[in-house]
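K.L.:
Everything below, folded, please.
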Amino acid sequence: MIDWQIANDLKQAIGADVFDEVIAVFFAEADDTLTRMMAATTAEDMQNELHFMKGSALNLGFSDMAQLCQRLELRAEAGDTDLPLAQVQTVYAASREEFSLRRAQMLD
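P.N.:
Prediction:
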């Protein structure tokens, strides 16, 4: 669900304090993106939100979420609007919970 090596590499590269800020911003932006995604009515809008979410997720190691967003983004790019967007919410919630629970165990 989480690629901890990516998360740890980022934390090492930017420092623990900045990492905490990045995580807080990610969670806030992800929540906003999910709201916009669920309200989207066009394939283009869905694709844009899924693309943003995928990129953000990849940067922090949220691998399951990134993979799901990738698959749905490709469908939206093909014009499909009948996407199981609730799955993104579910995977995000599970990933966020796992990340929050195991974050203290990350390397310093």
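K.L.:
From here on, just use CA atoms for contacts and neighbour counts.
P.N.:
Fine.
K.L.:
so after the helix ranked longest in the chain, what's the next helix or strand?
P.N.:
Ranked by residue count and defined by DSSP state H, the top helix of the chain is helix 16-39. Next helix or strand after helix 16-39 toward the C-terminus (DSSP states H and E): helix 43-60.
K.L.:
Give me the buried positions along that next one.
P.N.:
43-54, 56-58, 60 (16 or more other Cα atoms under 10 Å).
K.L.:
which strands and helices sit next to that helix?
P.N.:
Contacts defined by 3 or more Cα pairs under 8 Å, 6 or more residues apart in numbering; DSSP states H and E place helix 43-60 against helix 4-14, helix 16-39, helix 63-77.
K.L.:
Following up with a second sequence; could you model it the same way so I can compare the two?
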Amino acid sequence: MIDWDRVNELKAEVGTEDFREVVTLFLEEVDEVIDRLKSRPDSTRFEQDLHFLKSSSLNLGFATFSGLCRDGERAAREGQTAAVDLPELIAAYLSSRSEFLARVNG
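P.N.:
The predicted structure is shown next:
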């Protein structure tokens, strides 16, 4: 679910203090998009939103979630917005977020 090698690589690249800031910013921005997808899904924005989520999450090692975003982005680009499984995508993010925070803060 989480690519811990990527997490450790990023932490080494930016340092512990900046890593905390990166994580905080990532969570704020991704939570905002996830909240919008939960409360006001707009299929005309799926490709853009999923591209953002894919890129951001891949950078922080959320491998499973990023893969689902990639697949959803591709479907949206091909006009298959009905194929984007938002409940699965949101559940994957919440699981990844929980696992990530438990290990990083633990």
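K.L.:
orientation of the longest helix of structure 1 relative to helix 43-60 in degrees?
P.N.:
160 degrees (axes from the mean of the first three to the mean of the last three Cα atoms, to 10 degrees).
K.L.:
Run through who's touching helix 16-39 of structure 1.
P.N.:
Helix 16-39 of structure 1 is contacted from outside by 10-11, 45-46, 49-50, 52-53, 56, 85-86, 89, 108, using Cα atoms under 8 Å, 6 or more residues apart in numbering.
K.L.:
closest one to residue 100 of structure 1 among the helices and strands packed on helix 43-60 of structure 1?
P.N.:
helix 16-39 (10.0 Å; Cα to Cα).
K.L.:
Give me the most central residue, structure 2.
P.N.:
In structure 2, the C-alpha closest to the average C-alpha coordinate belongs to residue 57, at a distance of 3.8 Å (Cα atoms, centre = their mean).
K.L.:
coming back round to it: and which of the buried residues of helix 43-60 of structure 1 is nearest to residue 2 of structure 1?
P.N.:
Using Cα to Cα, residue 60 is the member of the buried residues of helix 43-60 of structure 1 that sits closest to residue 2 of structure 1, with 8.4 Å.
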